[in-house]
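K.L.:
Coordinates only, no sequence provided:
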């Protein structure tokens, strides 16, 4: 089974309109956004852990990237509350659990060759940096080669200039309403724009988005 693997196609999916699907692990549910195989290969999804759920120890031979959307995610290495961002590099393994329950944005098997950095960031404790225009703030999360990942905060009424993403762009709307000339994207929307796509983004209401660029080269 494959899903949304053609990255030449622009996608805008409101995940709040999707139903949770059960996974092979009891108490763990998913909303699938990109998928290469039934239970293997490139994967982007939302994952929900019910309270007191534990997942069997397992490896990530090609890496795992997670942003905690709600609740507290845990493993033997630590606790990751809402807003935590972490990258488990290729070859890592862990035994995840969530006594409180949680929701996650998860990307599997998408690390660039040579990217072996372990990343642990509590974004609630980090400082926002000035963006390129008034009303825009940025919190860098990770960069390697052409790939750049960050949080971007838009104050109400902020407009950015039209621009091109040579290596594509991926966005998950964490809060508020993100907009461009193609539409409006409320909290929970996942956007994927192909290489060399162009848009003119803005936010009249204000929003916070998780952004990844340059990884489709």
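P.N.:
That came in fine, so what should we check first? This is a predicted model, so every value here is computed, not measured.
K.L.:
can we go C-alpha only for contacts and neighbour counts from here?
P.N.:
Will do.
K.L.:
wait, isn't residue 86 in contact with residue 121?
P.N.:
Yes. Using CA atoms under 8 Å, residue 86 makes contact with residue 121 at a distance of 6.2 Å.
K.L.:
Between those two, tell me which one has more neighbours.
P.N.:
residue 86 (19 against 16; other CA atoms under 10 Å).
K.L.:
Please, which helix or strand holds that one?
P.N.:
Here residue 86 sits within strand 84-88, counting by DSSP states H and E.
K.L.:
contacts for that strand?
P.N.:
60, 63-68, 117-124, 141 (CA atoms under 8 Å, 6 or more residues apart in numbering).
K.L.:
That strand: what's the following helix or strand?
P.N.:
strand 92-94.
K.L.:
how far out from the middle of the chain is that following strand?
P.N.:
19 Å (CA atoms, centre = their mean, to the nearest Å).
K.L.:
same for that strand, what does it pack against?
P.N.:
Packing partners of strand 92-94 (3 or more CA pairs under 8 Å, 6 or more residues apart in numbering; DSSP states H and E): strand 58-60.
K.L.:
So what angle separates the directions of the next helix or strand after the strand it packs on and strand 84-88?
P.N.:
Next helix or strand after strand 58-60 toward the C-terminus (DSSP H and E): strand 64-75. Interaxial angle of strand 64-75 relative to strand 84-88 (axes from the mean of the first three to the mean of the last three CA atoms, to 10 degrees): 110 degrees.
K.L.:
Could I get the buried residue list for the host helix or strand of residue 203?
P.N.:
Here residue 203, judged by DSSP H and E, is contained in strand 202-213. Of the residues in strand 202-213, 202-203, 206-213 count as buried by neighbour count, 16 or more other CA atoms under 10 Å.
K.L.:
could you redo those residues as TSV and give each row distance to residue 152?
P.N.:
Formatted as TSV, the buried residues of strand 202-213 follow (distance: CA to CA, whole Å):
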residue	distance to residue 152
202	12
203	12
206	11
207	8
208	6
209	5
210	7
211	7
212	10
213	12
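K.L.:
dropping in the other structure now:
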């Protein structure tokens, strides 16, 4: 299955354009943002668990990245409320569930083969955020491959200050504006290398998930990342 699979092209899914598709697991639905492969795929998705939905224990050979957007996500180790960020490295396993229901942002098969650390960050903690020029940043992950963070922009502030390296954005609150087009909370955007877009926070400001770095596809074999220029 190929969905937004040409990474040399811009891809956008608006907050009002979600197409919820049932997963093989009862009570779990997905919005496929990008996908290369079938059930075992390099994939970026919004996933919704109904209350009580769960999966049996399974592995993630290519790793898994999760941001909890609403509700509470759980696994065999702990429960993670809204705002929790998780990285499960390649080869890890878990048994995910949600007793109360949850919506999560998920990326599969997009980690370097040499990544080993399991990461848990509560982005609601004030000390997780740092002031950086005209914005606040919550750093989630950084490596030779990529930088992943949450970014708070005051009203009118521009997101990009230069050309980007495969940037990916999920609007978490407020909205971004581009040439009169507003991207509300829930909107997902992906930009190919070398693009520069004049995206500004709306008059109410915004918070976004922001990823900038090399695209990693380990869906068929272990592939280490390359060093960013």
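P.N.:
Alright, I've got the coordinates. Remember, predicted model here, so these are calculated numbers, not experimental data.
K.L.:
Would you pull the TM-score for this pair?
P.N.:
After superposition, the two chains reach a TM-score (TM-score structural alignment, normalised by the length of the first structure) of 0.93; 214 aligned residues with a CA RMSD of 1.5 Å.
K.L.:
thinking again about what came up before, run through who's touching the strand holding residue 203 of the first structure.
P.N.:
For strand 202-213 of the first structure, contacts defined as CA under 8 Å, 6+ apart pick out 146-160, 165, 167-180.
K.L.:
Now which of the residues you listed would you call buried?
P.N.:
Among these, those classed as buried by neighbour count (16+ other CA under 10 Å) are 147-156, 158-160, 165, 167-179.
K.L.:
Take the contacts of strand 84-88 of the first structure and, keeping just the buried ones, write it as a PyMOL select command.
P.N.:
The buried residues among the contacts of strand 84-88 of the first structure can be selected in PyMOL (16+ other CA under 10 Å) with this line:
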select buried, resi 63+64+65+66+67+68+121+122+123+141
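K.L.:
of all the contacts of strand 84-88 of the first structure, which two lie farthest apart?
P.N.:
With distances taken as CA to CA, the most widely separated pair in those is 60 and 124, at 26.5 Å.
K.L.:
ok so, going back, which ones among the buried ones among the contacts of strand 202-213 of the first structure map onto strands?
P.N.:
Those of those mapping onto strands are 147-154, 158-159, 165, 169-179, per DSSP state E.
K.L.:
Let me know the helix or strand that the residue minimising distance to the centre of the first structure is in.
P.N.:
By CA atoms, centre = their mean, the mean C-alpha position of the first structure lies nearest to residue 105, the distance being 5.0 Å. Assigned by DSSP H and E, residue 105 of the first structure belongs to strand 102-108.
K.L.:
Can you spell out which helices and strands pack onto that strand?
P.N.:
Counting by 3+ CA pairs under 8 Å, 6+ apart, strand 102-108 of the first structure packs on strand 43-49, strand 64-75.
K.L.:
what's the closest of the ones you listed to residue 133 of the first structure?
P.N.:
strand 64-75 (25.7 Å).
K.L.:
Contacts for that closest one next, please.
P.N.:
79-90, 94-111, 174.
K.L.:
helix or strand right after it?
P.N.:
strand 78-81.
K.L.:
Would you check the span in the second structure matched by that next one?
P.N.:
On the second structure, the counterpart of strand 78-81 of the first structure by TM-score structural alignment is residues 78-81.
K.L.:
how far out from the middle of the chain is the matching stretch?
P.N.:
Centroid separation for stretch 78-81 of the second structure versus its chain: 18 Å, with CA atoms, centre = their mean.
K.L.:
Also stretch 88-106 of the second structure?
P.N.:
The answer for stretch 88-106 of the second structure is 13 Å, by CA atoms, centre = their mean.
K.L.:
How many residues are close by residue 114 of the first structure?
P.N.:
Residue neighbour count, defined by other CA under 10 Å, stands at 10 for residue 114 of the first structure.
K.L.:
cool, and residue 23 of the first structure?
P.N.:
14.
K.L.:
Tell me if I'm right that it and residue 38 touch.
P.N.:
No. If you go by CA under 8 Å, residue 23 of the first structure and residue 38 don't touch, sitting 10.6 Å apart.
K.L.:
Quick check: nearest residue in space to residue 117 of the first structure, chain neighbours excluded?
P.N.:
residue 89 (6.1 Å; CA to CA, 6 or more residues apart in numbering).
K.L.:
SS state for residue 183 of the second structure?
P.N.:
strand (DSSP: H, G, I helix; E, B strand; the rest coil).
K.L.:
who touches the equivalent of it over in the first structure in this structure?
P.N.:
In the first structure, the residue matched to residue 183 of the second structure (TM-score structural alignment) is residue 185. Residue 185 of the first structure is in contact with 12, 14, 173, 177-179, counting by CA under 8 Å, 6+ apart.
K.L.:
mind redoing it with 10 Å?
P.N.:
12-14, 172-173, 175-179, 191, 203, 207 (CA atoms under 10 Å, 6 or more residues apart in numbering).
K.L.:
can you check residue 136 of the first structure too?
P.N.:
128-130, 152-156, 158-160, 202, 206-208.
K.L.:
give me that answer again for 8 Å
P.N.:
If a contact means CA under 8 Å, 6+ apart, then residue 136 of the first structure has 130, 152-155, 158 as its contacts.
K.L.:
gap between it and residue 41 of the first structure?
P.N.:
Noted for residue 136 of the first structure: a distance of 35 Å to residue 41 of the first structure, by CA to CA, to the nearest Å.
K.L.:
Then residue 188 of the first structure?
P.N.:
The value you get for residue 188 of the first structure to residue 41 of the first structure, if CA to CA is used, is 24 Å.
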